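[1] What follows is a predicted protein model with its sequence.
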Amino acid sequence: MAGSVYGTLLKITTWGESHGKGIGVVVDGCPAGLSIAEADIQTYLDRRRPGQSKFTTSRREGDGVEILSGVFEGRTTGAPIAMEVRNLDQRSQDYGAIKDVYRPGHADYTFDEKYGFRDYRGGGRSSGRETIGRVAAGAVACKLLESLGIAVSAYTRSVGAIEISYDSFSMEERWNNRLYMPDAQAAARAEAYLEEMMARKDSCGGVVECVIRGLPAGIGEPVFDKLDGCLAKAMVSIGAVKGFEIGDGFAAARANGSGNNDSFGLTSEDLDGNPLMKEQIVKRTNHSGGTLGGISDGSDIVLRAAFKPTPSIASPQATVNRQGEETDICIKGRHDPIIVPRAVVVVEAMAALTVADLLLLSMSSRLDRIQAFFNK
């Protein structure tokens, strides 16, 4: 099976299945000397862990991570970092009734057509549990970015048709509700809506928004490895994502050039209001979402990923089995009525991995900087 490797210099390989013995990742290309511990990784994994609330699957997994290699005395050695999370609460018997039936909205049919068979226990590699490896690797990338003054923060922008209001936006509020929404009133309305969906044995989708702050201008390659292009690939590679935007996104198609262009100016302060040694070029607005020509422009990177409703619902659905017969299916087991809250940290992880990789690639962009490094 191809396609389990992501990145160029900072490269990750994820492995494992939903109902196998474990899930894991190998991170290659992380610079030596980065301070990292299992507790740093666990903080991120705890945010995507199942069983956190009634809005997530009741599967009881501690998702405890073990670092197997690449870290010594609390610092990376430059060798590949291998991490593993053991699966402890599989209930493969929950899936026995659907082993020969294609679940609507799932990868059952396409997986079967491609490989000739499938792991029907929770979806195997197509399960959302595959994202454990991404999140563990993303935690390493976030620590690397943090050492450079770059922060990646994601949150739930909308649940169904219920959106946050930027008039009452508070990044801290996302820790105070079960949906990771930075708007307390929107979160309350969204929870009520999810209660309704659960009563109807249905599910819903939503949008995760992510902001990358502190990324310097000049990151990203101008043709096939554009920053926004790489972020788009990273986001759409997440199983349930059906759409991607950066900056104004699709709204830019309805705008005029005079309103969509971001004017330039000069500033003597950094993003936190601290005085600079010399004036810097800044944009007065950020319709572009922090990129121009596929390269970061020094302003916040603002991106969004749209998640479809959870396909596993308890309501009857029409389908076909492997014998080519039409039938009905009513999915049992433990499933999230909404994917979005647990996906917030997955979006953060993929954004961090993408940006960290492109940062390392950018180190070779200019001869004067290479000379300055090796002539020191």
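    Alright, I've got the coordinates.
[2] Could you use CA atoms for every contact and neighbour count after this?
    Noted.
[3] so what's E84 up against?
    By C-alpha atoms under 8 Å, 6 or more residues apart in numbering, the residues touching E84 are 22-25, 65-68, 133.
[4] Quickly note the distance from it to I132.
    9 Å (C-alpha to C-alpha, to the nearest Å).
[5] ditto for V71
    Taken as C-alpha to C-alpha, the spacing of V71 relative to I132 amounts to 19 Å.
[6] Would you confirm that Y109 belongs to a helix?
    Yes: counting by DSSP: H, G, I helix; E, B strand; the rest coil, Y109 falls inside a helix.
[7] Wait, it touches I98, no?
    No: applying C-alpha atoms under 8 Å as the test, Y109 and I98 come out as separate, 11.9 Å apart.
[8] All the strands of the stretch 101-250 of the chain, in order from the start?
    With DSSP state E, counting those that start in this stretch as the criterion, the stretch 101-250 of the chain has strands at 151-159, 162-163, 206-213, 241-246.
[9] picking up where we left off before, between E84 and I132, what contacts are shared?
    With contacts defined as C-alpha under 8 Å, 6+ apart, the residues adjacent to both E84 and I132 are 23-24.
[10] Please verify my assumption that R48 contacts A343.
    Yes: checked against C-alpha under 8 Å, the pair R48 and A343 is within contact range at 6.7 Å.
[11] which one of these two has more residues nearby?
    The residue with more neighbours, out of R48 and A343 and counting by other C-alpha atoms under 10 Å, is A343; that gives 27 against 22.
[12] Alongside the first one, take a look at this:
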Amino acid sequence: MAGSTLGTILKVTTWGESHGKGIGVVVDGCPAGLPLTEEDIQACLDRRKPGQSRFTTKRQEADRVEILSGVFEGKTTGTPISMAVMNTDQRSRDYGNIMEVYRPGHADYTFDEKYGFRDYRGGGRSSGRETIGRVAAGAIAAKLLKSLGITVCAYTKAVGPYEADPAQFDPEEMYRNRLYMPDAGAAALAEAYLDRMMSECNSVGGVVECVIDGLPAGVGDPVFEKYDASLAKAILSIGAVKGFEIGDGFQAAKSVGSENNDAFRMDESGKIKKETNHAGGILGGISDGSRVVLRAAFKPTPSIAQQQKTVTRGMEETDIEIKGRHDPIIVPRAVVVVEAMAALTTADLLLLSMTSRLDRIQGFFGTPNYETYN
């Protein structure tokens, strides 16, 4: 199967199925010497694991990660880092009733059309459990970025119709409520709304916002390898993401140039800055030194207990009620996944940018200036 690898220098390949023996990832291209332990990875995996609240699947998985290679005496060696998480609470029998039926909103039909075969146990490679590998790899990328003074922080921007108020933004609040929402008032309304939808055997969508801070100007390339295009591909590769924005996003279409343009000024240290950030930190596909702000829109969880119309693999119309253990909302557990994909993309492009200018290559290798040879 193609399409399981992301990145150019920092290359990530995920493997495994929802109900197979395990899930994992191989990270190649990480520089040697980065301090790294299983605890670093586990802290991120704990944010996405199931069973954290009544708003997540009841599947009980510890999701304990094991580093199999690429780390020695607490530091990366520069060789491929392989990590694995064993599955321990599979209940494949919960999916017996959908063996020959296509679930609405899932990849069952399209996967079957492409391969002529599908793993119906929880969705196989199309399961949200595949994101374990992404999160594990993202933890490494985030630590690499942090060593350079760059941070990546994602949170729940909206749940259904309830959106966090920027005026009430509290970064610590998202760790105090079950929705990772940085606004206590909005989180309370969203929880009540979720409870109501769950009582109706329904599910809810939402929006995750992510901020990348401390990134210098000059990361990314024009044309096909734009920073925002790479972020879009990475974020849209997450299951259930149906929309992506940078900066003002779709609101920019309602604006005019005099409002949307970010005026340049000089700061106290003599560096260029912008008065506003409608562009979301990216101009012409290249970072401009401002905060990079992106958003991902997640659809409602397609697995719901309400009766739905569908067809069988034998092309017969039928009805289906989804059984098993499913999240009524994907967003809270997806926050760390968005964070991981943003970190992986940023770290990869940052490493690629190291070769963009001759003077920086000369400075790195201590080579005399080219002009001395002419």
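    Noted; the coordinates are in hand. These figures come from a predicted structure and were not determined experimentally.
[13] What does the TM-score come to for these two?
    Aligned and superposed, the two chains score 0.98 in TM-score terms (TM-score structural alignment, normalised by the length of structure 2); 367 aligned residues with a C-alpha RMSD of 0.5 Å.
[14] coming back round to it: most packed of the strands of the stretch 101-250 of structure 1?
    Among those, ranked by average contacts under mean count of other C-alpha atoms under 10 Å, first place goes to strand 151-159 (a mean of 24).
[15] Mean per-residue distance, it versus structure 2.
    Here the mean offset of strand 151-159 of structure 1 against structure 2 after fitting is 0.2 Å, by mean C-alpha distance after the TM-score superposition for structure 1.
[16] Give me the distance between F364 of structure 2 and P104 of structure 2.
    To P104 of structure 2, F364 of structure 2 is 54 Å away according to C-alpha to C-alpha.
[17] before we move on, what about V311 of structure 2?
    9 Å.
[18] and if you look at K274 of structure 2?
    46 Å.
[19] follow-up on the earlier one: looking at F364 and P104 of structure 2, which is more packed in?
    When F364 of structure 2 is set against P104 and neighbours are counted by other C-alpha under 10 Å, the residue ahead is P104, at 17 against 10.
[20] which residues in structure 2 does the longest helix along structure 1 match up with?
    Ranked by residue count under DSSP state H, the longest helix found in structure 1 is helix 340-362. Here helix 340-362 of structure 1 aligns to structure 2 at residues 331-353, judged by TM-score structural alignment.
[21] and what of stretch 228-244 of structure 1?
    So in structure 2, the equivalent range for stretch 228-244 of structure 1 is 228-244, judged by TM-score structural alignment.
[22] And the helices in structure 1?
    Listed in chain order, the helices of structure 1 (DSSP H) span residues 38-48, 108-115, 131-146, 184-199, 227-236, 257-260, 340-362, 367-374.
[23] what residues does the shortest one touch?
    Contacts made with helix 257-260 of structure 1 from outside it, assessed by C-alpha under 8 Å, 6+ apart, are listed as 252, 287-288.
[24] Which one (most neighbours) among those residues?
    Across these, the neighbour count under other C-alpha under 10 Å reaches its highest value at S288, namely 22 neighbours.
[25] Map that one across to structure 2 for me.
    In structure 2, the residue matched to S288 of structure 1 (TM-score structural alignment) is A279.
[26] how far away is the closest residue to that match other than its chain neighbours from T276 of structure 2?
    With C-alpha to C-alpha, 6 or more residues apart in numbering as the measure, G247 is the residue that lies nearest to A279 of structure 2, at 4.9 Å, once sequence neighbours are left out. From G247 of structure 2 over to T276 of structure 2 the distance is 10 Å, taken as C-alpha to C-alpha.
[27] Looking only at neighbour counts, state which of the two leads.
    It is G247, of G247 of structure 2 and T276, that has more neighbours when counted by other C-alpha under 10 Å, with 18 against 15.
[28] what's the burial count for the alignment partner in structure 2 of T76 of structure 1?
    Structural correspondence for T76 of structure 1 with respect to structure 2 (TM-score structural alignment): T76. The local packing of T76 of structure 2 (other C-alpha under 10 Å) involves 21 other residues.
[29] same question, E221 of structure 1
    20.
[30] Check the contact between it and I295; I expect there is one.
    Yes: using C-alpha under 8 Å, E221 of structure 1 is in contact with I295, at 6.3 Å.
[31] Now for the two: what residues contact both?
    Counting by C-alpha under 8 Å, 6+ apart, the shared contacts of E221 of structure 1 and I295 are L227.
[32] returning to what we had before: residue contacts, the match of T76 of structure 1?
    With contacts defined as C-alpha under 8 Å, 6+ apart, the neighbours of T76 of structure 2 are 30-36, 70.
[33] picking up where we left off before, when V71 and I132 of structure 1 are compared, which one has more neighbours?
    I132 (25 against 22).
[34] looking at it, that one is touching Y44, isn't it?
    No: applying C-alpha under 8 Å, one finds I132 of structure 1 not in contact with Y44, separated by 9.5 Å.
[35] Relative to G270 of structure 2, how far out is the counterpart of I329 of structure 1 in structure 2?
    Across the two structures, I329 of structure 1 finds its equivalent in I320 of structure 2, going by TM-score structural alignment. For I320 of structure 2, the distance to G270 of structure 2 (C-alpha to C-alpha) stands at 64 Å.
[36] So the two - more neighbours on which side?
    Neighbour totals were compared for I320 of structure 2 and G270, and I320 leads with 19 against 8 (other C-alpha under 10 Å).
[37] Which residues are in contact with that one?
    With contacts taken as C-alpha under 8 Å, 6+ apart, I320 of structure 2 has the following neighbours: 103, 307-310.
[38] Switch those over to JSON lines, and while doing so, append neighbour count and distance to A296 of structure 2 to every line.
    Putting these into JSON lines (neighbours: other C-alpha atoms under 10 Å; distance: C-alpha to C-alpha, whole Å) gives the following:
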{"residue": "R103", "neighbour count": "24", "distance to A296 of structure 2": "24"}
{"residue": "Q307", "neighbour count": "11", "distance to A296 of structure 2": "29"}
{"residue": "Q308", "neighbour count": "13", "distance to A296 of structure 2": "27"}
{"residue": "K309", "neighbour count": "12", "distance to A296 of structure 2": "29"}
{"residue": "T310", "neighbour count": "15", "distance to A296 of structure 2": "28"}
